[in-house]
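**Q** Take this sequence and fold it.
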Amino acid sequence: MFLNNHSYYSLRYGTMAENELLELAQAQGCSVFPLTDINNTSGCLNFIRRANEYSITPVVGIDFRNNAQQCYVCLAINNQGFLELNNFLSKHLHANQQFPDVAPKFQNVITIYPLKKVFAIEKYTFAKNECIGVSLQDINKLQFSKFKQYKDNLVVLHTVSFRHKRDFNIHRLLRAIDNNTLLSKLPKLQQGSIEHSIVSTSEIEKKFQDYPHILKNTTEVLERCSIQFDFSNTKKSQNLATLYESKALDFEKLVALCNEGLPKRYDVVTKTIKQRLQKELSLIKLQNYVSFFLINWKIIQYAKSKGYYYVGRGSGANSIVAYLLEITDVDPIELDLYFERFMNLYRTTPPDFDIDFSTWDREDVTRFIFETFGSEGQVALLGAYVTFQYKGAVRELGKVFGLPKYEIDKLCSGKFNYKQLDELSSLVLRYANYLQGRPNYISIHAAGILISEQPIHYFSATHMPPKGFPTVQFDMHIAEDVGLYKFDILGQRGLGKIKDAIAIIEKNSPEITLPNIHNAKPFFIDKQINDMIARAECIGCFYVESPAMRMLLKKLGVRDYLTLVAASSIIRPGVAKSGMMREYILRHKNPERRKKAHPVLWDIMPDTYGVMVYQEDVIKVAHHYAGLDLGEADVLRRGMSGKYRSREEFLAVKEKFISNCREKGEQDAVIFEVWRQIESFAGYAFAKGHSASYAVESYQSLFLKCYYPLEYMVATVNNGGGFYRTELYFHEAKKLGGIIHPPCINKSHVDTIIEGVNIYLGFQHLQGFEKRNMIHVLRSRAEKKFTSLNDFIERVPMSIEQLDILIRVNAFRSLGKDKRTLLWEAYYKYNHLAVDELQPQLFKVGTKEFVLPEFTITDLENAFDQLELLNFTLYNVFSLLETPPTNRCLVADLKAFKNKVITIYGYLVTAKNTSTHKGDRMHFGTFLDQDGQWLDTVHFPPVAKRYPFKGKGVYRITGKVVEEFGFLTIEVIKQERMGYVSDPRFDMTYNRKAFPKLNRSVSVKKIPEEEPRG
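**A** Below you'll find the predicted structure:
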């Protein structure tokens, strides 16, 4: 009896999850029940998947509405009908068009026009698949209507959006949020009616007792509809099945590509390599993943043809086939990588590759995928649901209820006494709890792309977000459920650094022939690179530059590829939290310590001294130590990575793990310690192949930094830096011999450039300097360099405020005049000449030179200008202190003061906030000493509370020097942020002399007027 039912995927309208809707239907004794969300199909597949649990035959459709006004409700008779509906909805969503009053002549769809709509559009002809929907409230209207005669077309159309009054209240709040209006001003036309609540089937039958034919028609409509998707564990992949016309040809191509890759990747093709390749090819063919590999290969071929740098990572790096196809650069034979971690007969979740491109190249690769594989609408970006979070819901509801900002801020902070809140504030908090976790809007998955065999609209409608690519209306979990397995195409700044560094080197030094960056093996054995890693001189390099990684590299004394692979994983929070990181360091540095390893664990993981470090270690331990089969072991692996749905499934495997170990005679203390280590991974451990991929990219970055340090640091800056602020990368370049210059009108570009050892900051670093003016400067300079301020003003029209930025950062220094003189001239000229930024001057304007006093500009004034305009200074920050440092204690001196209390000065780089196991806040600090060397500090909870960080600046730190595994840190006892000197630019005497814009009364009448020259 129910033909129009909404879940909360009727975004900012509906109130129930799919399962709640099914529970409602089951309670009413329904055997067939539709889901018809408003202009959305997000819930359809999961509704179909879950319906069997409630003994309900699912029907899906769409409630088409313009704004909140209903046009018609459409039900898919079958899968082809669902495709038709998705095509129609997507077309209008992409174009942001309203739906027509009359629906298209669908072939496999039942279209139901509400009686009110039929009256409004005066529709009098109806096809076989078109109905007139009569609501409970419209029965009396029908009795006196000419539409009463359409007996075969009349059906019951009772909308179900709510269960009770609370749902209706939530609905009204959602509508107010969606319309960005106060609840009290929400128009009636923008909301549903409380009458759209669930009613019993007996009540419907009673209301329509005089119209049995309507009840009969309604039942027949539902019986005509049937839709099928396979959600079983044995479902077929719905991805694009073939690239070369048949599966046989695809497999031949894959084998041929592997054979081509063997001599490129291996100098000697051993029996082990051949056996591994044959094993993988057999399993890939058996699992129907041949096209999956070929699609990834084709994407990589395109990237290589365009000169794009990439990294294939994730568990896909465990595959020799991926290595031979150059999808990854990790040799699984060298690292003894476990292919079953990527693909096995027992794995219930799909394998995938994570392929990183630079941020700039990723969009073009995405476009290539759509054009190459999506000619028939088979490609879409994967969607993601953005849900209401508690604080966000409080803020939205506070606005809806009309609370003032300070009151909303107080509620968001949680710093209030609940008993003292007024009624409105209490309502905000109560309904924020109801909204929490509900979908708010559909976004885009960070990386996922779907490439299906069928048109993507077979599964879902698509919308068109700002990225400009069609995006499905469901997330990765639903995609996996139905057999659509994503391709992950990610953006990563580290690859942009590599690409740009190589481009800079090739441009500035064309005589240099760089090695193939994708063949990283020679870098692994390069002594200079490994010595640099051991010294932790890795600033700017992918994944190994953070303070924690720098500490770990020094503690381990990393100077080879395999140890760096391990370090890339043990730095992860799960490994560190479990104590396995410390144990690994102890065993790495002390062979005697390795004897404490459990014999079975040592046999399973000799390369990591019997310590679990990687995700596949869990599979190995579960399989070999606890006797679980590979399928059960993979449940543990998925459980620890957070990619499982059923916590019960995970707990069942835990029980079997423990019971199996007890049966083998293991002691409970050992069993529970091993289990604790497994559980502590908690989604943070890497697959070994993933760590190896990161280590490869790290070595590629390290090679460039080792041999071309300045070019690499410029590329780092131009790609948005990395872990640290931009100024730290300029500091690093200075340490490496670079001479850093502020922006220059005759040298600089938008990006930072390098000439020899001279590095010129790009205009992009100027705070508030507009992009269009950067472009104006570069276009004009391309004709010839600027020779004077007047020449610049005539050729590059811009406001005095924008010109002021350039002058004060000393960008005109190449003209031979100090910036204070230039400011006088600029403000005088702009006071006497109207400058139109969009209109170049028709006539050149000459000016007579005039004499100004000789100005003195101090480094201190320049430093403060840079702080304002660049957000950092190229001068020594310690020279800005109001009270100079009382000592010259440096990081180089710390070893002599081990276990002693010292006072040292440090410029704050970054501070990491964390919590102890008791929940108390503590910090790890990173500073630069007076010589620019790295200083590391630990702030335990009492100190962290008493002496908090107070932002950027120089701190006077008193603490105890401690050493662990050769790494020196300071356990802080107290710290204080040192004050800077007063800004000399705001001294009034200075202002009157230096800045005419701050002293409009200055007279310059004696300066001759300008005369136009033809």
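
**Q** rest of the way, CA atoms for contacts and neighbours
**A** Fine.

**Q** I am assuming A25 contacts F33, so please confirm or correct that.
**A** Yes: if you go by CA atoms under 8 Å, A25 and F33 touch, sitting 6.8 Å apart.

**Q** Following element in sequence after the helix or strand hosting C131, please.
**A** Applying DSSP states H and E as the criterion places C131 in strand 130-134. Per DSSP H and E, the first helix or strand lying C-terminal to strand 130-134 is helix 139-143.

**Q** Could I get the buried residue list for that following helix?
**A** Across helix 139-143, burial judged by 16 or more other CA atoms under 10 Å covers 139, 142.

**Q** Show residues contacting the helix or strand that I805 is a member of.
**A** Under the criterion DSSP H and E, the helix or strand holding I805 is helix 800-808. Applying CA atoms under 8 Å, 6 or more residues apart in numbering, the contact partners of helix 800-808 are 766, 768-770, 812, 819, 822-823, 826-827, 830, 862, 865, 869.

**Q** one more time with 10 Å
**A** Applying CA atoms under 10 Å, 6 or more residues apart in numbering, the set of residues contacting helix 800-808 from outside is 743-745, 763, 766-770, 773, 789, 792-793, 796-797, 810-813, 818-823, 826-827, 829-831, 835, 861-862, 865-866, 868-869, 997.

**Q** quick one: the strands in the stretch 251-400 of the chain?
**A** Along the stretch 251-400 of the chain, the segments classed as strands by DSSP state E, counting those that start in this stretch run 310-313, 354-357, 379-387.

**Q** Give me whichever of those is most buried.
**A** Sort the strands of the stretch 251-400 of the chain by mean neighbour count, taking mean count of other CA atoms under 10 Å, and strand 310-313 sits at the top with a mean of 28.

**Q** So what's the gap between it and the chain middle?
**A** A distance of 17 Å separates the C-alpha centroid of strand 310-313 from that of its chain, computed with CA atoms, centre = their mean, to the nearest Å.

**Q** and that strand, what does it pack onto?
**A** The helices and strands touching strand 310-313, judged by 3 or more CA pairs under 10 Å, 6 or more residues apart in numbering; DSSP states H and E, are helix 290-305, strand 354-357, strand 487-491, helix 493-508, helix 688-707.

**Q** another one to check against the first:
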Amino acid sequence: MIDLTKYSLPAGKNGKTLIPQIRPPLPRQKGGVEFDIYDYEMLFSDPGTKELIREGKTIGCFYIESPGMRSLLRRLSCDTFEMLTAASSVIRPGVAESGMMQEFIARHKDPKRRKYLVPEIEKYLGETYGVMIYQEDVIKVAHHIAGLTLEEADLLRRAMSGKMRSHKAMEKVKEKFFASCKERGLGKYESNELWRQIESFAGYAFCKAHSASFALLSFQVAYLKVHYPAEFMAGVLSNGGGYYSSAVYIQEAKRMGLRVLLPSVNRSTYEYHGFDKVIRIGLMAVKMLSKKTAQKIVREREKNGVYQNLHDFLERTQTGYEETAVLIKCGAMDCFGKTRPTLMRLLDVYFRHRELINPENVDLFAGEISELEKKVETKTQYSINEICAIEYETFGYMVSRHPLNFFERYIERNDILKAKDMPKMDGKRVKMIGWFMTSKRIKTKKGEIMKFLSLEDLTGTFEAVLFPKVYSHVADLTMSMGPYLLQGIVDMENGFNLVVEKLAVLSAKEINVSLEKDSSENQYFGDVEKITEEEFALVDSLDKEKIRTAYLG
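**A** You can find the predicted model right below:
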């Protein structure tokens, strides 16, 4: 067990914990329920938080939202601080490359697998089933098992961490390690295997305190997602997101049962705002609106009250034509009770006759303004296609519809499996439809290129795994947002995975395709997408028999 007292936060002169205040703290009470994010006993025992982490529903949560991490949480049934601390380091590429991530998972699930290379290891690594996952574990093994002094063991750790630049010094440490193992009576196999594990992962492993600090913050934000869903997701969006784009977080909010409201000049703050089960998009999301103008709109409203109509808005803020037009088209002025085409007509009139919006003429032209509004009134509305196109252009995502709503004739077919139903079809060949969330390309141990597509449908998210053979035939198709029509084998052992056999884009005419080109050739590796270290671990984690079945049928 981990002693939580070792991870206490620093205290100030008055003995109180020092917490860097980045944003105003959440209220201590909500609905009469006591709330203290630093009450660790409450935090680590909260049923909702434990369930969220255990099921990998952690999109938006610090460090544990990536596809690889969410899959790991599910595979470990992780719902304790201790296990989350371990998972935070296990996901690092060094542990994975040594093969010990898979071994850790297997030993966690099956106590019979908890065998120790050297019996004495259980005394020092029993908490992690004999698997080295922290930097301190290198010191423990090197000192207690191999027989190095603590100074030599730490020298080895630093050498593996890349903090020693001298190759000669590294060779000297290696020689000392094997000589010491021999003196302790360790066999050649045991010595070589210990060295292999240390050498392969130490440069990327976390120290335990680092993992614990990450796990603590992950637990805290998971708690907020469970108990303050609207406020939390609004904060994630205001912060510019994390691993995913804002579009992914908007859809995640909807899957959580939250209502997402369009920005409003009379309701929005500059940032996204969450309350009850609602998220109001902030004016910051309007791409063509300057920060200066957005903040001016909010300040003027807070000082002198809500805007009564378009004329009142223009008179008080003196916002320019282009920025006002953007606000009208995206729905931020729907609060005035007129159709958007009507407001655009009025805007044209006001800017042709600027004297109408001069604050000094407010009484002089009152009657004329009223008459103008009646003359330009139209009941015509933008079509849903136009509205969604404007939203996508303005915010970078759609609010009124999900892109897949425009492909209902496909997604409602009986032969299309929904993401939420994947557990029922484990190991079976299915067809699925997904919209792009994010993607990663990696190089296998053989030097071939493969790709992971993180996709979503209207019910959930899943990972499409494209091994080199398949990827080489469809690489050029994987640069669009989709929607993708996929056929493959469901692999629930490693998360909500679909091992892809075939891939097609439903309609190139109805989607925006990136101008970038993708290729499965090595020389193109990494030129389009960033690569995270943890994804390397996923290549060898899939069941080989399922892979063979996926290719050969």
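
**Q** How close are the two chains, by TM-score?
**A** Superposed pair, TM-score by TM-score structural alignment, normalised by the length of the second structure: 0.83. Supporting alignment: 494 aligned residues with a CA RMSD of 2.6 Å.

**Q** coming back round to it: show me the one of the helices and strands packed on strand 310-313 of the first structure that comes nearest R559 of the first structure.
**A** Smallest distance to R559 of the first structure across these (CA to CA): 11.2 Å, for helix 688-707.

**Q** Please give the centre-to-centre distance between the helix or strand that the closest one is followed by and its chain.
**A** Downstream of helix 688-707 of the first structure, the first helix or strand assigned by DSSP H and E is helix 709-718. Centroid separation between helix 709-718 of the first structure and its chain, computed with CA atoms, centre = their mean, is 24 Å.

**Q** Would you mind getting the average deviation of helix 709-718 of the first structure from the second structure?
**A** Mean deviation of helix 709-718 of the first structure relative to the second structure after superposition (mean CA distance after the TM-score superposition for the first structure): 1.5 Å.

**Q** any idea how far the closest residue in space to E506 of the first structure that isn't next to it in sequence lies from I505 of the first structure?
**A** Distances taken as CA to CA, 6 or more residues apart in numbering place I512 nearest to E506 of the first structure, at 6.9 Å, with adjacent residues excluded. Separation of I512 of the first structure from I505 of the first structure (CA to CA, to the nearest Å): 8 Å.

**Q** So which of those two has more stuff around it?
**A** I505 (20 against 10; other CA atoms under 10 Å).

**Q** The more buried one: what's it in contact with?
**A** For I505 of the first structure, counting by CA under 10 Å, 6+ apart, the contacting residues are 511-514, 704, 708, 710-712, 754.

**Q** neighbours around the equivalent of P67 of the second structure over in the first structure, how many?
**A** With TM-score structural alignment as the criterion, the equivalent of P67 of the second structure in the first structure is P547. One way to gauge burial is a neighbour count; for P547 of the first structure, by other CA under 10 Å, it gives 23.

**Q** cool, K292 of the second structure as well?
**A** Look at K292 of the second structure: counted by other CA under 10 Å, it has 8 neighbours.

**Q** Now the aligned partner of it in the first structure: which helix or strand?
**A** Under the alignment by TM-score structural alignment, K292 of the second structure pairs with R772 in the first structure. Taking DSSP H and E as the criterion, the element that holds R772 of the first structure is helix 771-783.

**Q** residues making contact with that helix?
**A** Under the contact criterion CA under 10 Å, 6+ apart, helix 771-783 of the first structure has outside partners 745-750, 762-764, 785-786, 792, 795-799, 802-803, 837.

**Q** So which residue is smack in the middle of the first structure?
**A** Geometric centre of the first structure, nearest residue: A446, 5.2 Å, by CA atoms, centre = their mean.

**Q** Give me the aligned partner of G185 of the second structure over in the first structure.
**A** Match for G185 of the second structure (TM-score structural alignment): G665.

**Q** Mind checking what secondary structure its match has?
**A** For G665 of the first structure, the secondary-structure state derived from DSSP: H, G, I helix; E, B strand; the rest coil is coil.

**Q** cool, N746 of the first structure as well?
**A** Under three-state DSSP, the three-state class of N746 of the first structure is coil.

**Q** What about it, how many residues nearby?
**A** Counted with other CA under 10 Å, the burial measure for N746 of the first structure works out to 19 neighbours.

**Q** and the angle for the helix holding R772 of the first structure with helix 800-808?
**A** Counting by axes from the mean of the first three to the mean of the last three CA atoms, to 10 degrees, helix 771-783 of the first structure points 60 degrees away from the direction of helix 800-808.

**Q** C-terminal to helix 771-783 of the first structure, what's the next element?
**A** Sequence-wise, the next helix or strand downstream of helix 771-783 of the first structure (DSSP H and E) is helix 789-795.

**Q** Which part of the second structure matches that next one?
**A** When the second structure is aligned by TM-score structural alignment, the counterpart of helix 789-795 of the first structure is residues 310-316.

**Q** so how far does the matching stretch sit from its counterpart in the first structure?
**A** Per the superposition on the first structure, stretch 310-316 of the second structure and its aligned residues are separated by 1.1 Å on average (mean CA distance after the TM-score superposition for the first structure).
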